[in-house]
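Q: My questions concern the predicted model and sequence given below.
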Amino acid sequence: MRLEQKVIIVTGSCTGIGKAIAKRCVAEGARVVIHGLEPELGQEVVDELGTANAVLHIEDLAVEGVAQRLVDRAVQSFGRLDAVVNNAALVASSNIHTTDLAFFRHILEVNTLAPFALIQAALPFLKENRGCVLNIGSVNGWSGEPDLMAYSVSKGALMTLTRNLGDTLHREDGVRVNQINPGWVLTENEARRKHEHGMPVDWYKDISPVFAPSGRIIWPDELAAAAIYWLADESGPISGQIVDLEQYPLIGRNPPKN
């Protein structure tokens, strides 16, 4: 039980990576706040984990005051707060020609400012318990795809936030802040998005080795396993780190020509 008695908020945990992380946290002894925008799906997760281990909070992260309400939900339900997983993100196609300022601001609000606000609201409790923050970024944060411009910028900003607070909060308050950057992951939303873009329902069964040398893309459970290290005490004094979780190197990669 690597997370025994810890209380963890996992944003965007009604589906996908967040759901997998929340389930793995409970399996490791933690209690969790499930968060998202889908009440039915969120309740299914709570029912699976049990009401002694999980509570549900449905609210858009762009709404004023949501960070404090998430923290209050955790503390009122379980009496403490040990960690925050900033997983929720708005993934939307955009490029220089299709992005207006209102759209860009909304992406930044959800993907960058909301994680900051939640860390800020949670800090008194994280400081008390020498807790930690795990931000879930994206390999797109290093540059990104042409049609994921605003999303990629928001994840690049999240990396800078992680490094900045990972230094400051660790020295001043004993709170570690780290980040994992997933590559291409087979979540429910990703499967649906690609199908909506014209790909067959089972598109993920035939992925080019350029994008998936192993023959498949990453599963959410594999990211959840990696997340536990950063949330557990065994990661010790490590803070301010960004770790890419992809199946090939990003910088200087030479993909096969065939």
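A: Cool, the structure landed. Numbers count the residues shown, from 1 in each chain.

Q: can we go C-alpha only for contacts and neighbour counts from here?
A: Fine.

Q: outside of stretch 127-140, which residues touch it?
A: Under the criterion CA atoms under 8 Å, 6 or more residues apart in numbering, residues 81-87, 115, 119, 125-126, 151-152, 155-156, 158-159, 162, 173-183, 227, 230-231, 244-246 lie in contact with stretch 127-140.

Q: Apply 6 Å and report the result again.
A: Residues outside stretch 127-140 that contact it (CA atoms under 6 Å, 6 or more residues apart in numbering): 82-87, 152, 155, 173-183.

Q: How about stretch 184-202?
A: By CA under 6 Å, 6+ apart, the residues outside stretch 184-202 that reach it are 16, 217, 218, 219.

Q: Give the burial count for residue 114, as a bare number.
A: Counted with other CA atoms under 10 Å, residues neighbouring residue 114 total 23.

Q: one step back: the contacts of stretch 184-202: which two are farthest apart?
A: Across the contacts of stretch 184-202, no pair lies farther apart than 16 and 217, at 13.8 Å, counting by CA to CA.

Q: does residue 32 belong to a helix or a strand, and which?
A: Using DSSP states H and E, residue 32 sits in strand 31-36.

Q: next helix or strand past that strand?
A: helix 39-49.

Q: List the buried residues for that following helix?
A: For helix 39-49, the buried set under the neighbour-count rule, 16 or more other CA atoms under 10 Å, comprises 42, 43, 45, 46, 49.

Q: For the host helix or strand of residue 193, what is the distance to the chain centroid?
A: Assessed by DSSP H and E, residue 193 sits inside helix 188-196. Computed by CA atoms, centre = their mean, to the nearest Å, the chain-centroid distance of helix 188-196 equals 18 Å.

Q: and what of stretch 172-187?
A: Counting by CA atoms, centre = their mean, stretch 172-187 is centred 7 Å from the centre of its parent chain.

Q: cool, and stretch 88-101?
A: Centre-to-centre, stretch 88-101 and its host chain are 18 Å apart (CA atoms, centre = their mean).

Q: Contacts for that stretch, please.
A: With CA under 6 Å, 6+ apart as the test, stretch 88-101 has contacts from 11, 12, 111, 147, 148, 149.

Q: Comparison target, given below:
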Amino acid sequence: MKRFENKVALVTGGRSGIGRAIACRLRDEGAIVVTAQRGEDGEFDWIAADFSDPNTPDRIVNEVIARTGRLDVLVNNAGMMQEALIEEMSLEDWQRNLNVNLTAPFLLIRAALPHLRETRGNIINIGSVEGLAANPEHAAYSATKTGIHGLTRSVAVDHGHEGIRCNAVAPGWIDTDLNLNLIEREPDPEAFRRDINRIHPVGQTGTPEDVAALVAFLAASEAGFITGQVYTVDGGRASKLSLP
């Protein structure tokens, strides 16, 4: 029997990148998957979502329950990144980053909790290595991902006695279409690729499937004694000291 047979998973931002890999992995292991994002999803049952709107999370969870009758796994993957120095970022832009990256996951968790109690389900939040350190001009992104990691621990502590687990995955450099396109826009893409591979102890960058594999494990019953944890998936990059 597949690990997620007869279980329902909601994956936000499931139309592309890491979210798509997670949705495919859960589906391949038997789950009924619903994705939620701005664009239409031609492969999965989907719900249109604007995560800057605080009314969106309740609507999405209610729609999943209306369509499937249950919810077993919530994957908070949708997010945004805006590069700017603090002095250059408007309060409006800061708030939009906060709304999409941190408030929306909070509201989705709040809406999902009554249903996850019934199924003894679990939550996987997609954080980032930038919740542990920071890249230049990523103040809003780093702050919100740090918040996601803290939210993960708090949910695990408050709701573990109800049979609900909550963990986070913190990806490093992952070869999504967005990142691959970024490399191709570099003056010397081959040199950039060599340089970025060199900073990873494993000698290469990650794939969306690398993240999806860990998400599937954490969502499965084999991980039943794991909660409140943040797992880094970065090829060892965060463990490697820079040269003097």
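A: That came in fine, so what should we check first? From a predicted model like this one, the values you see are computed outputs, not experimental measurements.

Q: What's the TM-score once they're superposed?
A: Here the superposed chains carry a TM-score of 0.92, computed using TM-score structural alignment, normalised by the length of the second structure; 243 aligned residues with a CA RMSD of 1.9 Å.

Q: Show me what secondary structure element comes after the helix holding residue 193 of the first structure.
A: Next in sequence after helix 188-196 of the first structure, counting helices and strands by DSSP H and E, comes helix 220-231.

Q: Where does that next one end up in the second structure?
A: Mapped onto the second structure using TM-score structural alignment, helix 220-231 of the first structure covers residues 208-219.

Q: before we move on, what about stretch 86-100 of the first structure?
A: Aligned using TM-score structural alignment, stretch 86-100 of the first structure spans residues 76-90 in the second structure.

Q: now do the same end-to-end measure for the matching stretch.
A: Using CA to CA, to the nearest Å, the end-to-end distance of stretch 76-90 of the second structure comes to 26 Å.

Q: Dead centre of the first structure: give me the residue that sits there.
A: Nearest to the mean C-alpha position of the first structure, by CA atoms, centre = their mean, lies residue 87 at 2.0 Å.

Q: Of the contacts of stretch 184-202 of the first structure, which qualify as buried by neighbour count?
A: Buried by 16+ other CA under 10 Å: 16, 217, 218, out of those.

Q: nearest to residue 65 of the first structure, of these?
A: Within those, distances to residue 65 of the first structure taken as CA to CA reach their minimum at residue 16, with 24.9 Å.

Q: Could you pull up the residues touching that closest one?
A: Applying CA under 6 Å, 6+ apart, the residues near residue 16 of the first structure are residue 187.

Q: Can you tell me how far it is from residue 76 of the first structure?
A: Per CA to CA, residue 16 of the first structure is found 26 Å from residue 76 of the first structure.

Q: go on, residue 21 of the first structure?
A: Shown here: residue 21 of the first structure relative to residue 76 of the first structure, a distance of 22 Å by CA to CA.

Q: how close does the aligned partner of residue 156 of the first structure in the second structure get to residue 169 of the second structure?
A: Following TM-score structural alignment, the counterpart assigned to residue 156 of the first structure within the second structure is residue 146. Going from residue 146 of the second structure to residue 169 of the second structure by CA to CA gives 12 Å.

Q: And for residue 148 of the second structure?
A: Using CA to CA, residue 148 of the second structure is found at 10 Å from residue 169 of the second structure.

Q: again with residue 89 of the second structure
A: 27 Å.

Q: now swap in residue 241 of the second structure and tell me
A: From residue 241 of the second structure to residue 169 of the second structure the distance is 22 Å (CA to CA).

Q: same deal with residue 76 of the second structure?
A: As judged by CA to CA, residue 76 of the second structure and residue 169 of the second structure stand 10 Å apart.

Q: Same drill for those two, tell me which one is more crowded.
A: Set side by side, residue 76 of the second structure and residue 169 show more neighbours around residue 76, with 27 against 24, by other CA under 10 Å.

Q: and that one, what does it touch?
A: 12, 105, 125, 126.

Q: Quickly find the element holding the closest residue to it other than its chain neighbours.
A: Nearest residue to residue 76 of the second structure in three dimensions, chain neighbours excluded: residue 125, at 4.8 Å (CA to CA, 6 or more residues apart in numbering). Using DSSP H and E, residue 125 of the second structure maps to strand 122-126.

Q: what's the answer for residue 22 of the second structure, then?
A: Going by DSSP H and E, residue 22 of the second structure is in helix 17-28.

Q: After superposing both structures, state the mean offset of that helix relative to the first structure.
A: On superposition with the first structure, the mean distance recorded for helix 17-28 of the second structure (mean CA distance after the TM-score superposition for the first structure) is 0.3 Å.

Q: Stretch 145-156 of the second structure now?
A: Mean deviation for stretch 145-156 of the second structure: 0.7 Å (mean CA distance after the TM-score superposition for the first structure).

Q: Pull out the buried residues from that stretch.
A: By 16+ other CA under 10 Å, the buried positions in stretch 145-156 of the second structure come out as 145, 146, 147, 148, 149, 150, 151, 152, 153, 155, 156.

Q: in a helix, that's where the third one is, yeah?
A: Yep, that's residue 147 of the second structure we're talking about. Yes. Counting by DSSP: H, G, I helix; E, B strand; the rest coil, residue 147 of the second structure is part of a helix.

Q: Look up how far residue 240 of the second structure lies from the spatially closest residue to it that is not a sequence neighbour.
A: Once flanking residues are discounted, residue 147 of the second structure sits nearest to residue 102: 6.7 Å by CA to CA, 6+ apart. According to CA to CA, residue 102 of the second structure stands 28 Å off from residue 240 of the second structure.

Q: next one: residue 60 of the second structure
A: For residue 60 of the second structure, the distance to residue 240 of the second structure (CA to CA) stands at 40 Å.

Q: now residue 188 of the second structure
A: Using CA to CA, we find residue 188 of the second structure at a distance of 25 Å from residue 240 of the second structure.

Q: looking at it, residue 13 of the second structure is touching residue 37, isn't it?
A: Yes. Between residue 13 of the second structure and residue 37 there is a contact under CA atoms under 6 Å: 5.0 Å.

Q: which one of these two has more residues nearby?
A: A count of neighbours by other CA under 10 Å puts residue 13 above the other of residue 13 of the second structure and residue 37, at 25 against 20.

Q: now that we're looking at residue 144 of the first structure, which residues does it contact?
A: residue 152 are the contacts of residue 144 of the first structure under CA under 6 Å, 6+ apart.

Q: and it, what pairs with it in the second structure?
A: Counting by TM-score structural alignment, residue 144 of the first structure lines up with residue 134 in the second structure.

Q: I'd like the distance between its match and residue 104 of the second structure.
A: Taking CA to CA, one finds residue 134 of the second structure at 22 Å from residue 104 of the second structure.
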